[in-house]
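Novice: got a predicted structure here, sequence first:
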Amino acid sequence: MRRRMRIFVAVIFALSGAVPGISAAQSGIPGWLKAHVGTGEGQIAPVVLSRARALYQERVKRREVRNPCYMAKDATRPGGSGRYYIICEKQRVFRAVSSGHGNGRKLQRANFANGRQCARHFSNAEGSKLTMGGEYVTAKTRTSFKGYVRQSGKLTPFHRTFLLFDGRGETSNARERAIGGHQAVFVKWQCRMQMPRSPYADEEGYVPVGRLVDYTGGRSNGCTTWSGEATREILRLVENSPTTLYIYPEGRDIDAVARAVKARASLADAGLYWNSACLREIGAPRFWPKRKLQPVINRWRRSLPKTEPRELPICR
């Protein structure tokens, strides 16, 4: 009876559009890359690699991408683990680095906040601060001033480069959401200092001063974040040469896994994938479609009281 139920569930998920993980032998990947395929630490799950390669090969065939490398991310893995992948097949390069996931929000009408280690909630709604799986292509970069920080005993302006992503389908609003990649660090402003000769001074001659906060492997505002070393490598890789990025899971995957968990079915038997450690922690994932979550976020924003911008104290 249980076997019949598992077969029935697998058929239902297949009809729902869920794509099963494809084995290394079946996917036609190069032999050297097969050692990196799996669900262990530092490996890439078969379905993630299969979709990332298919996206890359499609864009190369259409001559939209000429970069010899492509990238992928498995947002079902725990934070701090190697869940962001840089793959250069001709050079036989495979690297797994840590990457953050969207922290979400806890609103009165909807709680879609994620934990530090594992992501349960996903969405493509603007302002959700959540990760959205699917297809992306890297675009141009923007470098902006974030504040002055004290380094080697002196105040130094800190700049952070933001790599824009262009999406398709569920990720087509990536620009609207200001979704991209950057180093997992920000300047926590503490005070303002008078520095009228600085090109970053305001009308009164003040500049913000703070301390650097590194959150590598932690949560983000929905962007893809990396360590300083990984950021420099990725920015060099895509400079003047865009490439593809595939982020797993998509909405269909999340819904299919949630149904499997509810039915107490085996993910493997149903041809589905989710990192087992994170699945134990979150119980079941949830996808919040833009059409449902966006109105909630918009109503919350309209309800916020109007306040004057907080003025930083003067540095002593």
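Specialist: Okay, I see it.
Novice: from here on, just use CA atoms for contacts and neighbour counts.
Specialist: OK.
Novice: hey, where'd the strands end up in the stretch 51-200 of the chain?
Specialist: 70-74, 84-88, 93-97, 101-102, 121-123, 134-151, 154-168, 180-183, 185-194 (DSSP state E, counting those that start in this stretch).
Novice: helix or strand for Ile297, just tell me which one.
Specialist: In this structure, Ile297 sits in helix 290-303 according to DSSP states H and E.
Novice: in that helix, what counts as buried?
Specialist: Going by neighbour count (16 or more other C-alpha atoms under 10 Å), the buried part of helix 290-303 is Lys290, Leu293, Gln294, Val296, Ile297.
Novice: other residues contacting that helix?
Specialist: By C-alpha atoms under 8 Å, 6 or more residues apart in numbering, the residues outside helix 290-303 that reach it are Leu107, Arg109, Ala110, Ser123, Asn124, Ala125, Glu126, Gly127, Ser128.
Novice: the first one: neighbour count?
Specialist: Applying other C-alpha atoms under 10 Å, we find 12 other residues in the vicinity of Leu107.
Novice: which pair in the contacts of helix 290-303 has the greatest spatial separation?
Specialist: Within these, Arg109 and Asn124 form the most distant pair, 17.8 Å apart (C-alpha to C-alpha).
Novice: between the two, point out the one with more neighbours.
Specialist: Per other C-alpha under 10 Å, whichever of Arg109 and Asn124 has more neighbours is Asn124, with 27 against 10.
Novice: now that one: how far from Thr138?
Specialist: 18 Å (C-alpha to C-alpha, to the nearest Å).
Novice: centre-most residue in this protein?
Specialist: The centre of the chain sits closest to Thr224, judged by C-alpha atoms, centre = their mean, with a distance of 3.8 Å.
Novice: comparison target below:
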Amino acid sequence: MRPRLFLFSVVSLGMAIALLGLPQTFAAEQSSNVPAWLRSHVGEGPNQIAQVVLQRARALYLQKVSEGAVKNPCYFAMDATRPGGSGRRFYTICEADQTFRAVPTGHGNGRHLKGTVNFANGIRCAKNFSNAMDSKLTTGGAYLTGEETKSFKGYYRTSSGKNAVLNRSFVQFDGEGGTANARVRLIGGHPAVVLRGVCLRKDPNSPYANRDGYIPFGKLVDYSLGRSNGCTSWSPSDARQIIPIMKDKPTTLYIYPESGDIEAVAQAVKAARSLSRAGLYWNASCLKEIRTPKFWPRESLEPILVQYRKDHPQAPPRPIPICKGS
């Protein structure tokens, strides 16, 4: 079954144009058409967006604008079938000022539960997708950006030898349909940075010190070219440009592929049918690498994960050690 596409009337498109103050040249476009300036960015080459990904992302955006749920002049899209690492597959599209930007982003790493099931993804290409709790996998479909929160992670030493604070931003995503559990899964967007090797250092004057006067201190690790726990992660420099667009101005994010796309492509591959002739899309380079994509429905995967947790209870967390020399 093909994923549902969003349909619009000319009246709805006119409402969207009026709300956003889009150029008159855009007003003449039908909702199913892409403006001329944006068509030059459509394709499967570097810094381009596949046609089906743009069409669905744009349709979702225009729908939410016509409903009054979105007034942001920009919207986002992601193509999780493209190579990860340095591959540019997260898109910021601002039709009002005719700007298009493509940047790298991570995909869900999945998990390999030894002796049970393996749905882990490599760094370059994603084979497995799911909306199951604790799967650590990406789910394609429709999202709205939500609130931004910042969490204190600790201190780290900069390249200049100074101590700095890591307060990492996180933008919550809210989904619909197959992505409706995005909030309970804590799915959102954030910079791809983390502190490793954390220990406690004495610093009673710090506003972040605990009751005993200690602060967490670790090594800042940038995993922009790696994977995530199912969230959308960007390099720190890209995050500084993307997150302000979302801040206090909800907008849409469409992630491709949806479950129906994955199942249709898998069936076509099994039958040795041409994707293009079947009207299907998957990045050719990654499809050659993964051979066949797979969607793991939460109804079947979550019971396996629940049983695995029961059979393999986690050990109590170890206390954070005191830094040497503190």
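Specialist: Thanks, I have it. A quick note: this is a predicted structure, and the numbers were derived from the prediction, not measured.
Novice: relative to Pro196 of structure 1, which of the contacts of helix 290-303 of structure 1 is nearest.
Specialist: Closest to Pro196 of structure 1, out of all of the contacts of helix 290-303 of structure 1 and judged by C-alpha to C-alpha, is Gly127, at 35.0 Å.
Novice: ok, back up a step: can you find the partner of the residue nearest to the centre of structure 1 in structure 2?
Specialist: Here Thr224 of structure 1 is matched to Thr232 in structure 2, going by TM-score structural alignment.
Novice: repeat that for Asp253 of structure 1.
Specialist: In structure 2, Asp253 of structure 1 lines up with Asp261, judged by TM-score structural alignment.
Novice: ok, back up a step: what's near enough to touch the residue nearest to the centre of structure 1?
Specialist: Ser99, Gly100, His101, Ile179, Gly180, Gly181, His182.
Novice: count the residues that sit near the last one.
Specialist: Here the number of neighbours of His182 of structure 1 (other C-alpha under 10 Å) works out to 25.
Novice: that one matches what in structure 2?
Specialist: For His182 of structure 1, the residue aligned by TM-score structural alignment is His190.
Novice: just name the most buried of the strands of the stretch 51-200 of structure 1.
Specialist: strand 101-102 (a mean of 30; mean count of other C-alpha atoms under 10 Å).
Novice: what span of structure 2 is it aligned with?
Specialist: Strand 101-102 of structure 1 maps onto residues 107-108 of structure 2, going by TM-score structural alignment.
Novice: quick one: the matching stretch to chain centroid distance?
Specialist: Centre-to-centre, stretch 107-108 of structure 2 and its host chain are 7 Å apart (C-alpha atoms, centre = their mean, to the nearest Å).
Novice: map Leu54 of structure 2 onto structure 1.
Specialist: In structure 1, Leu54 of structure 2 lands on Leu49 (TM-score structural alignment).
Novice: what does Val221 of structure 2 give?
Specialist: With TM-score structural alignment as the criterion, Val221 of structure 2 lines up with Val213 in structure 1.
Novice: in what helix or strand does that match lie?
Specialist: Using DSSP H and E, Val213 of structure 1 sits within strand 206-214.
Novice: quick one: the helices in the stretch 201-316 of structure 1?
Specialist: Listed in chain order, the helices of the stretch 201-316 of structure 1 (DSSP state H, counting those that start in this stretch) span 228-238, 251-262, 276-282, 290-303.
Novice: relative to Gln43 of structure 1, which of those helices is closest?
Specialist: Of all these, helix 276-282 sits nearest to Gln43 of structure 1, with 14.0 Å by C-alpha to C-alpha.
Novice: what residue of structure 1 takes the place of Glu147 of structure 2?
Specialist: Checking TM-score structural alignment: Glu147 of structure 2 goes with Lys140.
Novice: was I right about its match contacting Thr161?
Specialist: No: contact status for Lys140 of structure 1 versus Thr161: not in contact, 10.3 Å apart, counting by C-alpha atoms under 8 Å.
Novice: which residues of the stretch 1-150 of structure 2 fall in helices?
Specialist: Counting by DSSP H, counting those that start in this stretch, the helices of the stretch 1-150 of structure 2 are 10-20, 24-27, 36-39, 51-67.
Novice: so the third one matches what in structure 1?
Specialist: Read that as helix 36-39 of structure 2. Helix 36-39 of structure 2 maps onto residues 31-34 of structure 1, going by TM-score structural alignment.
Novice: before we move on, what about the second one?
Specialist: Residues of structure 1 aligning with helix 24-27 of structure 2 are absent, taking TM-score structural alignment as the criterion.
Novice: out of the helices of the stretch 1-150 of structure 2, which is the most enclosed?
Specialist: helix 51-67 comes out most buried of the helices of the stretch 1-150 of structure 2 by mean count of other C-alpha under 10 Å, with a mean of 22.
Novice: sorry, back to before: do you know how far the match of His182 of structure 1 is from Val103 of structure 2?
Specialist: Applying C-alpha to C-alpha to His190 of structure 2 and Val103 of structure 2 gives a distance of 14 Å.
Novice: which residues are common contacts for these two?
Specialist: Taking C-alpha under 8 Å, 6+ apart as the criterion, His190 of structure 2 and Val103 both touch Trp234.
Novice: what does Arg124 of structure 2 correspond to in structure 1?
Specialist: Match for Arg124 of structure 2 (TM-score structural alignment): Gln117.
Novice: any idea how far apart the tips of stretch 246-253 of structure 2 sit?
Specialist: 10 Å.
Novice: tell me the buried residues in it?
Specialist: Met246, Lys247, Lys249, Pro250, Thr251, Thr252, Leu253.
Novice: what comes into contact with that stretch?
Specialist: Contacts to stretch 246-253 of structure 2, defined as C-alpha under 8 Å, 6+ apart, come from residues 57, 60-61, 64, 69-72, 74-78, 142-148, 171.
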